[in-house]
Structures are given as C-alpha cells and as structure tokens.
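**Q** Build the 3D model from these lines:
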Amino acid sequence: MDLGTQKTYPALVSKRIGSYDVPEGVEVRGGYDPEFARILTRDALQFVADLQREFRNHIRYAMECRREAKRQYNEGASPGFDPATLYIREGDWTCAPVPPAVADRRVEITGPVERKMIINALNSGAKVFMADFEDALSPSWENLMRGQVNLKDAVEGTITFDDKARNRVYKLNDQVAKLFVRPRGWHLPESHIFIDGEPATGCLVDFGFYFYHNYATFRKTRGAGFGPFFYLPKMEHSREAKIWNSVFERAEKRAGIEKGSIRATVLVETLPAVFQMDEILYELRDHSVGLNCGRWDYIFSYVKTFQAHPDRLLPDRVQVSMAQHFMKSYSDLLIRTCHRRGVHAMGGMAAQIPIRDDPEANNAALELVRKDKLREVKAGHDGTWAAHPGLIPACNEVFTNQMGGAPNQIDTTKREDAAGLTEEDLLQRPRGVRTMEGLRLNTRVGIQYLAAWLTGTGSVPLYSLMEDAATAEISRVQNWQWLKYGAELDGDGTRVKVTPCLFGRVVEEEMGRIEREVGKEKFRKGRYNEARKMFIRQCLAPSLDDFLTLDAYNHIVVHHPTNAPSKL
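**A** Below you'll find the model as predicted:
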C-alpha cells in the first residue's frame, strides 16, 4: 500500500494553541508544542519537503513493484536470485571500509526513542544503541516529535531525565554506545505532515529531521567517520536500497559533507531480500556498514510471501528457531555475503528480558540467550542484538570469549561453505507442529500488543519476552494462515481444525485471561476491546493485509487545525 492508496479515516481534531513556521506547500497537522518547534523549523521542513518531492515517484514505483511481486507469489511463484544481476553477485567488489568508530559492534541494544530509554541504552555497556522509530515505537505525533527532541539532546550530550517517582536524575556516562537510528519503512506514511497535499513518507520525515538537526554536531564533536549512522528496515529489493543511497547522497550534498559520511546497516527481514543481499550492498557500497538478520520480521515475511500457498503453513511460532534449515541458511548466506564485501554481518535479536521474581527461570532464560549467541558468533556473526540492558553482559561475554581482542570477524570467517546454498535451502518448509497453545499465545500476544500500541507504547514486555511490531505480526499472520486454510492442531492424540468458531471461542477465553493478568481496572481503562476487534478483523480478513500497523495507524492519527501552506 503506497501513499496514493492509503485508506482514509476521520482523524480526531484538536484545537491549535500555537503554530509552526512552514514553507510553501507544507502543512503541519500535528499539535503545536514549543519543544517540537525546535525540530519543526522552516528550514528543516523545507529539507524534508525537498526529499519528498525528489523521491516520491521513485518510492511509488518501488511500492508498485512490491505489489506486482506479491501478485506473482500469490499466483504460485517463489522469490529467487535474479539472473539479470548475476554479474553483481559474482563480481569482485567491496564496500567502503568500515569506519574505525564502529568496527566493534559485538553487542547492540535496541529500543524506542523515549528519553529514559535512550539514556539507559547509551549507558548500557553495549557498543551500539539503535534508537527505533519503527517496530518498537507507536508512531503517535507526540512519540515521534518527542523522540526527535530526545535524540537531538542525546547527540549534543545534554540529555537528562528527572524520574520523580524514583527521586533520581538520569544522565549520560562519559563513555556511551554509538548511536544508530532506524527510521520507518518506505510503506509507512506520516499523516501529521502533508507535503503538496499528501502525507509525507514516514522514513523521510524520521531521517530528514534527525540528519538535518544533528549532522553538524556529529562533525564538530566526533569528526569524520563517526556518523550519522542508520539502520534501514523492511527492504524487499535493491531498488529500495538505491533510493536510500540517493537520499544519502542528496543529504550529504545539501550539508556540504563528504560522500560516504552517512553509513547504514540494512535489516534483511523480508524473504525476497535474502535473494538480493549482494545487490543491496552494491547499491549502498559507499554508505554501507553491513546487513542484519532481522529474524522476527523474516518469519513474518515468510508467511506473507507464501500467503497463497497452503502447503507452507508454519508450526507454532516458538518452534520457528534458527535451527530451522531455511533460517540457518539465511544466516549463513548473510555472513558470507557481508564478509566477502568487507562489512559487518549482524546477528538477531535476543528478545528475552530478566525474570526478577524467579531466579531459576531467569537463569534458564539467560542460558538460552548464551546458547543463541554462541551459535551466532561461531557461525561468524560480528555482533548481535539485545532488547534489554540486563542481557548485555551475557552477550558481550560470549562474543568476547570467541573473538578475543578482534573487533569483528570480517577478515577471519569467510564462510565459503555457504557459497553452495540454493534457493531450495532458503525456502525449505519449516518443520514442527501446530497446537492449541500456539493459537492461544498468538491471540493473547497480538491483542495485548495492539492495545498497548494504540495507547502509545510500541515495545511491550509479555511473558518474559520483549514484544514489538515484528513479533505481533507473526502472531497475526500465523492465525490468519491457520484460519484461511483450516489448519489442524495437534495435541493429546487428537486433531482439531482451526475455524472461525474455534477462533472466536479462543479470543473470548484469552480476553478473560488477559483481564485477570492485567487487573480489572487496567483492563477497563485500556483499549483491549478495540484491540480485540481489530485483531479479529485482521485474522479473519479474506486477504492478508500487508502490515498490521497500516490499519492501526489510522486510529492514532490526531489532526489539529492546520497552518495554511505559505504562498511565499
């Protein structure tokens, strides 16, 4: 779905108190706040508008190509390597050298752009903090603009947080993690800013404001090779990487800084992208610092890509681990590709969180994390992700023990054994069983995550895991797939078919459990019933919506009376 085909819903409207100084053709429909005015300056809005105008047709074309690929997959095709770009895959080329400032990325922490989270993550002992405008953030106007303010303060080193409840002031340590920023994907609009009468592209808003307000500080306080750094999500094809490369070049030219100053890591988190890894790096070769195994979205994408293939039903979500052949093949090929091109091959997310009231369960969870990270580092990954500061020491210990004093494994682990991986390896059907507990967990997690997202929280601790939009998407599409094709659930020697009737009963029972777990008062004040209706509608839809958050986004947009676009 592109900006031209976005569904429209009546937006909530609030009274405007102040106004922003906007350039010609730009409307800011989000609420006025003096702090936000630090970000929404006339020149910054002009920079974002210029990006939108220059690249919107390229973005539309890329989204049209996604829809065409989806049509082909739904008619029986499978993604694969493109014969037309064989010369790139077989070519002897490398990306620009990795800047020394980010040569060591053995542990990275991710989280939303909340003020306290930013401080704790930068102080966590991780090598990198990825500040997330995407899967870990509910993109309300308040969250997005407050996030830009927070990041500006963080880059300037002035960020603090006064936690009155704990009588504690949080501030940055002398040594902090390197800051990467993840903007939203190409498909997401920003409906609080209109440019020439249409919603802005979300990722250009996120990138544009952050770059415009912070590149000079990076240059002044850190010097060349120290950023800005980015993570790029949800790509399906190298043509999308080519747009990003052009955006970077345009931004560098506008700022008067050297080509290649901006560096980015691409998340390989869609099934079509695994067949485009060389091509993606090639398009970004002056701006790349590697690829990342975005494994939760990758599982979601497997279902979405094969939504019309009833022979590819996934087993329970908890069984789709990196031990599955198609997942291991994806990781191995990513390592070989990155190291062959001289950049980082980053591992996936450890979604566990500390279990404070159960030491035995906490130790068991940490042991799972250690085993997963040991698998990654032995395979050749240069670093990994963690969702919670409490996991940093365990992840760091595993990678340090294996890599020793080396900052990464780019030159030491080439994984030539992965050269023979085929399309069949990358598409092999996952093995496992489908169970009633799997259906219940999907339902419980999906509804609770949606309820939190609708109230402004995009990263939610549930059942000892940190859930974000990626894991919620797995819950949604798996339920949809099982319902669409009447999957049979295993258990106790019996087989039960998943039907709308069964799903309705499961929803009502799990709603009762959610109410008991969160408490009646919190349940009453939350948006659980709204989330339930939305989740049911998505799971029972005749055709699978591309993204859960596209529909949900329309329920959090709040329009204020707009500035009339300037006619100067």
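
**Q** contacts, neighbours, all on C-alpha from now
**A** OK.

**Q** Mind jotting down where the strands sit in the stretch 301-450 of the chain?
**A** 344-350, 383-386 (DSSP state E, counting those that start in this stretch).

**Q** Excluding its own residues, what touches the last one? List them.
**A** Strand 383-386 is contacted from outside by 105-110, 344-351, 373, 376-377, 392, 395, 399, 408, using Cα atoms under 8 Å, 6 or more residues apart in numbering.

**Q** for stretch 479-491, how far is the first residue from the last?
**A** One end of stretch 479-491 to the other measures 17 Å (Cα to Cα, to the nearest Å).

**Q** Check which residues of it are buried.
**A** Residues 479-485, 487-489 are the ones in stretch 479-491 that count as buried (16 or more other Cα atoms under 10 Å).

**Q** Okay, and which of those map to helices?
**A** If you go by DSSP state H, the buried residues of stretch 479-491 have 479-484 in helices.

**Q** Present these as a markdown table; the columns should include distance to residue 51.
**A** As requested, those are exported to a markdown table (distance: Cα to Cα, whole Å):
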| residue | distance to residue 51 |
| --- | --- |
| 479 | 39 |
| 480 | 37 |
| 481 | 38 |
| 482 | 42 |
| 483 | 42 |
| 484 | 41 |
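
**Q** tell me which of the residues you listed is nearest to residue 366?
**A** residue 479 (29.1 Å; Cα to Cα).

**Q** check contacts around the closest one.
**A** 439, 442-443, 539.

**Q** Same question for residue 264.
**A** Contacts of residue 264 (Cα under 8 Å, 6+ apart): 229-232, 287-290.

**Q** Mind putting these into TSV with distance to residue 46 and secondary structure?
**A** TSV is the format used below for those (distance: Cα to Cα, whole Å; DSSP: H, G, I helix; E, B strand; the rest coil):
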residue	distance to residue 46	secondary structure
229	22	strand
230	21	strand
231	24	strand
232	23	strand
287	24	coil
288	27	strand
289	29	strand
290	31	strand
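
**Q** Next, the second sequence, to be compared with the first:
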Amino acid sequence: MINIRPHLQDLYPDVYTPEAQEALAVLAPFNKRIKEVMDQRMQRRARRQQQHERITFLDPQSTIPGTDINVQDARDGKFEGAAIPADLQRQWIQGTGPAAKPNAPVESSIRNVAYALLSGADGWMFDGEDALGQITIMSLDNQRNLKLAIHKDPLFLNVAKQVAAEINRWAESFLGRKTIDNWEDQLNFTTKIFRARGLHLDDRHIRDADGESMAASIVDLTLYVVNNYQALQQAGSSIVLYLPKIQTAEEAGVWNALISALENHLGLAVGTVKVYVLVEQLEATHQLMEIRAALGKHFVGYNTGRWDYINSVSDALAWDKSFVNPNIEAITMTYGYMRNYEDRVRRAVNTPDLNGNFALWQGGMEPNIPVGSEAGVSASMAKAVAGAEREQQAGASGKWVAHWKMVHIVRPVWEKVGQPNQLGREFPRLTYTQADADGLMQLEPAPTDIRGARNLLSVALQYGNAFGQGMQAAALKAADFFGNDDILYLMEDMATGEIRLSILWEWLHKGAVLTEADAATGVKAGDGFSTDLYKKLLDEEYEKLLKADNKDVFDASKTTTLPISKEIAEVYVLSDVKAPWFIDLLNINLNNTDLDEAKDRIRLYMDTLVNEGKRITENLDFVAA
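**A** Next up is the predicted model:
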C-alpha cells in the first residue's frame, strides 16, 4: 500500500495510472532497504570524519555487500554485462535538462521537451534530479510532459512544429543554415533518456504503508518506465536511465534489484532497462568495476560529471586540514584529482566482461550558452570546442551539453572523426595501489583569492534563490559581471551551487591561505580566510543581488526566496559540522517564503544532524489523507 498526497491522483490520473500505482505498491518494500543503505552511508561518513579515515579500495577477496559477486572477479571482468543497443551505439552529444518549467501551463512547459528532441542531440537526458525544480508538483509535470512526447500526443506535436520553426530561425542567424529539414522525422532522431533522483532523496508526494516518505528513486523509476515502456519499445527505442549519486557497489546492487523487480513485474526480460551511471562520488571511483558488475546486464556506460565529483572529494576530506580546494575555475577536468578520476573511468569502461562487452564513456558537461557579445561568444565557443576535442582524444564516445543551442557547435568534433564510439579502445587495466588512491585526492597549485570567493558566493546565493523559484537549472554568473556581455552566463544546476558552498566551508574551517592581495578588502597575499571576511563578503555579494535588475534577480524573490538562500549559505558555511547535502536545506524550504519559518527548519535540520547524525529528507508539508 502507498499513500499519495490528497487530490494528486485526480490532478494527474495520466501519471498515477492504475498500472503505475500497482507497480509502486510492488516496489514499495524496497523503501526499507534503501533507507538502510542510506543510513550506512551516513555512518561511514561520520566514522571517516571522526577517525580521520580516507576512502580505500575494497578487499579483493571480499564479496560486494548485498550480492554474491566476488570483488576480484568484478575487477577481472568475470561478470555478464550488457551489449550496447543500436540506439546507444552513437551518442556523440547528449543534451541535458528538465522536461518541465515551473508554474507553467502544459503548452508552455512541454516546449522544453520539443527543444530537446529537435536539437539534433544524439540523446537527451531528461532530468528528474539536479536540474528539475521540485516546487509544487513539478516532478509530476515532468513525468506528464515526457509521456505526452513519447506517445506523440497531438498537443506535443503542435508545440513541436512551432518550436522547430524557432530553432531554424536561430540556426540560420547563428550557424548560417537550418538544422531541421523535416521536424516530424527529427523527433525520431534523439534517444530518450531519463535521470531518476538518487537513493539519498525522498519523493515529496508519496509515503509507504508505514508512513515513511518513499525513496524518490522508486517513484521516478516506476512512473517513467511503467508509463512509457510500451511506447518506447513500439518505436524501436531502448528504455534508458541515468543513475546519479551512487557511492558504492552495494548501492548499485540495490538499484539492480529494484530495476529487475520492476522488469519482472512488467513481464520484461532482465536487462531490458539500460542504465548509465554518473560517476559523481569519490567512493565510486574506488569501486568502478564492482559497480559495473553489480548492475550486470543493465549497465551500458559511465559519465564523468565535474561538479558533483568535486563536492564529493571535498566532503570526504572535510576532516583533512591539508586538503583545500582552490578557486573553482581552476578545477578543470585536467586538474590533479580530476585527471586521475577521469583516467580510472576510461580504463573501467574499456575492460571487457565475460562476453567481451565493453561499456561507453560519456564525457562531461559543457555549461556554456552562446548568448552574449560577439567576442564573448566567440571565445567561449572556442573553449567549448577545445574541451570537446580533448575529451574525444582522451577516449570519450561523446559528451554532454546543457543547452540545445550548443548541440551543433560541439557535435562536429565527433562528426569529423566519424566513429560511432570508442568502445574497447586500449588502456591499461585498473590497478588498486596506494598511489592510485592518493592520485584521486591530488591537489595542484592554483589561486585562492577574493575574486574566487566572490564568484563562489554570488553564484551560490543566486542558485539557492533560483531553486526556491522552481528553477534547479538556471543561467547564472557572478553579480560583478551583470551587464558585461563578454562574460557569458553558464547553465548551473544543483551540483554547481553545492560545490561553491562546500569550497567556502573548506576555506573557512581549514584556514585557507589567500594567494593574492585585494585592495577593496585590505587582504594581503598570505592572509587566512576568516569568519569576519566571509561575513563581509556575504553581505556585500547579497547587497549586489538586492540591487540587481529583474533580468538577473527577480524582484519578487528579493523579499522571499533570496533571504532564505542567504540564511542557508550563512548556516552551511559557518557551521562546524559540514552538512552532507546542500539540497537538503533547500528541499525542506520548498514552497516556503517565510524567513522565520526557514530559520526554524534550518535549525531543526542542523540540530538533527549534529545530535542524531541523521538527515531530514521528508517533505515537512506532507499531510496524509
């Protein structure tokens, strides 16, 4: 039995179909298992912080917890994985973004899907996680829009026809040519992929029979697959998911069991659902082959995301005073620990399984948008293409872009090469030495300065504000660059907001040494980053946002969600105990615009974390029927 918030079944009968509700009830028992592994996560994290432990590789002679898979067998490829289906063989460019807009009627909201499927991307990861706003009932709007598009509902087709004309007008002005010849044919080009929320998040609208909030992973998986698998199969398309925030092979095994149970319930062969895994966690890079083995016939590839991964390294080493990240702009994919992380991923996917199957490596995110001055766009697009060329040469079979306008700017990098993928490209097998582990935490000299701190703070404040407004994906830049079209806006999502506060926490609590003098603050090179300095910068950057035009900071937010964002940033960075997830503090304040109420909720969360070692992940506004 499941308990759906009152009236939602009436509002979304096309999402909460009888078939979907039946499947949710079948999978509901997994809720307890997911909560167990999330509790284990928190216990491991607490132990590492208290005992100053670094993450290590698994004992090769042990068994992956929750499975019967021997660790050494997994590393040796002695497991049955998946052959790559036809529609995933070529994924040069995957776009990412949500399938819904906040507080928008369906005809407007569904335009997100139309732009995605007409963009020319080889695949599009419709986001139910980091880029999807969660205010009101956006998660259900997201599911509804995807169903309408996948089933080619007349409403969607009418919108798609209009959007195709808009895309072509832009393409002719920017690229000098149309990119869509026949919009109806173009809708069939892009592989549809869905990113479910991670095991660490709860759904806002469903509780299980015991009154426990339901793991969002169960809900997202079920609603997407049950409502769309038949239409996808009839169209000759694979059912493909991205799985985020996996930390261990044990957690991957939980996902595998969950997906297999749903396949069995629907009468599908095990392995019908294919999954990519986003490598976003330091612990996961220590268990890459083990994660592949645990997901077995479902697994098709890894993606090397940047922002979440940086945050996970920061979080895992919060206890280590010697580990201090520099300015965020310095931590590119070729920086120290990032370079070593990427190398482990490409070696893992190019290790064959028992049947000789390799896996895909999808490169990282390109956050640029070609909107700004001619000089600014030209410089930023050149960097985007250079980044894509580096990843292609390194062995990636494709990469991500955060906006549909970037597809035809970056895709030619792979078109010129012409190979559908780089499956099985030869790299050395993974090793598991102390040097390997050290490399995954390797720092390199880079600036730590006031300009970097201002950028971190300004974007973090804006991101928290955008989240509260229902935009978990937002085009942002530091306030000092508002009005400067040479500095482009970047598409930011939850991970990019989180890592900024995480780095500021490091700088404050580890006494980061500033590498540059700053006349405005009187800071000299060699000074430490202090509490007084942080508070001064916070007040100054906040004041800039209050004075910003409505274009950059909605006027209505300046007395509602922006003050709450400032409160969260202040508590997060000043707290001696580092919060495990920025999104927790944002989630408990969704649909709340009262600052005093927000302060009470933030205090409740931090007190629970400090005194009980637990997170608050439920919807505090959920009223059961």
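
**Q** TM value for the aligned chains?
**A** The TM-score (TM-score structural alignment, normalised by the length of the first structure) is 0.88; 531 aligned residues with a Cα RMSD of 2.4 Å.

**Q** who wins for proximity to residue 545 of the first structure among the strands of the stretch 301-450 of the first structure?
**A** Of all these, it is strand 344-350 that lies closest to residue 545 of the first structure, at 24.9 Å by Cα to Cα.

**Q** and the aligned partner of residue 537 of the first structure in the second structure, how far is that from residue 585 of the second structure?
**A** Taking TM-score structural alignment, residue 537 of the first structure has residue 571 as its aligned residue in the second structure. Applying Cα to Cα, the value for residue 571 of the second structure to residue 585 of the second structure is 10 Å.

**Q** ok, these two, which is more surrounded?
**A** residue 585 (27 against 17; other Cα atoms under 10 Å).

**Q** what sits against that one?
**A** 568, 602, 605.

**Q** what sits up against the helix or strand harbouring the first one?
**A** Translated: residue 568 of the second structure. Take DSSP states H and E as the rule and residue 568 of the second structure turns out to sit in helix 561-574. Contacts to helix 561-574 of the second structure, defined as Cα under 8 Å, 6+ apart, come from residues 460-462, 464-465, 468-469, 501-502, 504-505, 508, 531, 535, 538, 542, 578-579, 582, 585-586, 592-595, 598-599, 602.

**Q** what residue lies at the spatial centre of the first structure?
**A** The first structure has residue 135 as the residue nearest its centroid, 4.2 Å off, counting by Cα atoms, centre = their mean.

**Q** neighbours around residue 212 of the first structure, how many?
**A** By other Cα under 10 Å, neighbour count at residue 212 of the first structure equals 18.

**Q** ok so, going back, any idea which of the contacts of residue 585 of the second structure is closest to residue 20 of the second structure?
**A** After measuring the contacts of residue 585 of the second structure against residue 20 of the second structure - Cα to Cα - the closest member comes out as residue 605, at 32.6 Å.

**Q** Mind giving me the packing neighbours of the lengthiest helix in the first structure?
**A** Looking across the first structure with DSSP H, the single longest helix is helix 42-74. Applying 3 or more Cα pairs under 8 Å, 6 or more residues apart in numbering; DSSP states H and E, one finds that helix 42-74 of the first structure makes contact with strand 198-201, helix 202-221, helix 238-255, helix 295-305.

**Q** Out of those, which is closest to residue 42 of the first structure?
**A** Per Cα to Cα, nearest to residue 42 of the first structure of those: helix 202-221, 11.3 Å.

**Q** Now do that closest one against helix 238-255, angle only.
**A** Interaxial angle of helix 202-221 of the first structure relative to helix 238-255 (axes from the mean of the first three to the mean of the last three Cα atoms, to 10 degrees): 40 degrees.

**Q** Need the contact partners of helix 202-221 of the first structure.
**A** Contacts of helix 202-221 of the first structure (Cα under 8 Å, 6+ apart): 39-40, 44-45, 47-48, 51-52, 133, 144, 148, 151-152, 155-156, 183-190, 226-228, 251, 255.

**Q** and the counterpart of residue 386 of the second structure in the first structure, how far is that from residue 474 of the first structure?
**A** Matched across to the first structure, residue 386 of the second structure falls on residue 371, judged by TM-score structural alignment. Distance, residue 371 of the first structure to residue 474 of the first structure, by Cα to Cα: 23 Å.
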